[in-house]
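Visitor: what follows is a predicted protein model with its sequence.
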Amino acid sequence: HEEDMRRLILESPDIIEKGFRPITREYQTSNGFIDILGKDENGSLMVLELKSRRAGVSAVRQLKRYLEDFKDDKHGVRGVLVAPSITHDARELLEAEGLEFKSLEPPRELKKGYKMTLDKFISSR
């Protein structure tokens, strides 16, 4: 399901926020692979960690580790945890670390091999 979320974000990046531009997916750092690396409308780097289920403290810690590779970036780097929901403890840690949360449900499979995307939903109205 994380791959479906990744595909949806790459096809419709504004679902993260207006002006978000993906740069690459599966970006390798010394601490593992970042799901999506992009820039916001001001040019600041954004590290997106995707979870297809409710995110917990371990997901926040994972995102924080990824950001360590960008600590020398002069423009600042935003860390965003993208998941359907987040635990209370994870939200507290996220806020304490200055990270962000974006609620996003994984796309649902309608028919085998067919996925509903935001573009398809809007264009069918």
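Guide: Okay, I see it.

Visitor: make it CA atoms for all contacts and neighbour counts henceforth
Guide: OK.

Visitor: what is the neighbour count of Tyr114?
Guide: Applying the criterion other C-alpha atoms under 10 Å, we find 9 residues in the vicinity of Tyr114.

Visitor: distance of it from Phe121?
Guide: Separation of Tyr114 from Phe121 (C-alpha to C-alpha, to the nearest Å): 13 Å.

Visitor: then this one, side by side with the first:
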Amino acid sequence: QSREPGQRGHSLPIIGADDFDKETEAAIVNSSHRVELVFQMLQRIVVEGVQSKVLSIAPPILSPTFQALGAALLSYHEAKKLSCVPVPVPYALITGLVLVSEAAMVPFVAACHSTGVVSSFGYAF
């Protein structure tokens, strides 16, 4: 396929949400574990492709594909766990205290170190 001038990205068609049949789309939308479902679908498509000889890939070359998919799912779960951890209360309090003290002190310090009215006003705001 030819690309238009200035067009970047893939020149191959990319599968999007509009390309799924209604049954698959409904299964994904109604699933409580969407990421795992799509992961399982991708693995199934690859395995079916190998079995039907659409993908003629030797197992030593194909196994890193499954390892990469598994590592991606593991990274997703690690990131999901990390996003559920609340910020420690002492950290939040100290961060707020530093922010408020900086907002209170910067105008005075800037005014002391400036040479005129215009620069004092500029540094403070």
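Guide: Sure thing, it's come through. Remember, predicted model here, so these are calculated numbers, not experimental data.

Visitor: care to give me the TM-score?
Guide: Once superposed, chain against chain, the TM-score is 0.26 (TM-score structural alignment, normalised by the length of structure 1); 49 aligned residues with a C-alpha RMSD of 3.7 Å.

Visitor: can you report how many residues lie near Thr65 of structure 2?
Guide: Look at Thr65 of structure 2: counted by other C-alpha under 10 Å, it has 14 neighbours.

Visitor: over to Gly70 of structure 2?
Guide: 14.

Visitor: elements contacting the helix or strand where Lys81 of structure 2 lies?
Guide: Using DSSP states H and E, the element containing Lys81 of structure 2 is helix 59-84. With contacts defined as 3 or more C-alpha pairs under 8 Å, 6 or more residues apart in numbering; DSSP states H and E, the packing partners of helix 59-84 of structure 2 are helix 34-51.

Visitor: the helix holding Lys81 of structure 2 to helix 34-51, inter-axis angle?
Guide: 180 degrees (axes from the mean of the first three to the mean of the last three C-alpha atoms, to 10 degrees).

Visitor: next SSE downstream of helix 59-84 of structure 2?
Guide: Past helix 59-84 of structure 2, further along toward the C-terminus, the next helix or strand under DSSP H and E is helix 89-113.

Visitor: other residues contacting that following helix?
Guide: For helix 89-113 of structure 2, the external contacting residues (C-alpha atoms under 8 Å, 6 or more residues apart in numbering) are 119-121, 123-125.

Visitor: in CSV, list those along with distance to Val46 of structure 2, neighbour count and secondary structure.
Guide: Formatted as CSV, the contacts of helix 89-113 of structure 2 follow (distance: C-alpha to C-alpha, whole Å; neighbours: other C-alpha atoms under 10 Å; DSSP: H, G, I helix; E, B strand; the rest coil):
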residue, distance to Val46 of structure 2, neighbour count, secondary structure
Ser119, 66, 14, helix
Ser120, 66, 18, helix
Phe121, 65, 13, helix
Tyr123, 61, 15, helix
Ala124, 61, 14, helix
Phe125, 59, 9, coil
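
Visitor: which of those residues lies closest to Thr65 of structure 2?
Guide: Phe125 (54.7 Å; C-alpha to C-alpha).

Visitor: all helices of structure 1, in order?
Guide: 2-11, 57-67, 88-96, 118-123 (DSSP state H).

Visitor: tell me the buried residues in the helix holding Lys81 of structure 2?
Guide: Under the neighbour-count criterion of 16 or more other C-alpha atoms under 10 Å, helix 59-84 of structure 2 has Leu69 buried.

Visitor: before we move on, back to that, got the helices of structure 1 as TSV, with mean neighbour count and distance to Val47 of structure 1 columns?
Guide: Rendered in TSV, the data for the helices of structure 1 read as follows (neighbours: other C-alpha atoms under 10 Å; distance: least, C-alpha to C-alpha, whole Å):
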stretch	mean neighbour count	distance to Val47 of structure 1
helix 2-11	18	13
helix 57-67	19	7
helix 88-96	15	14
helix 118-123	10	22
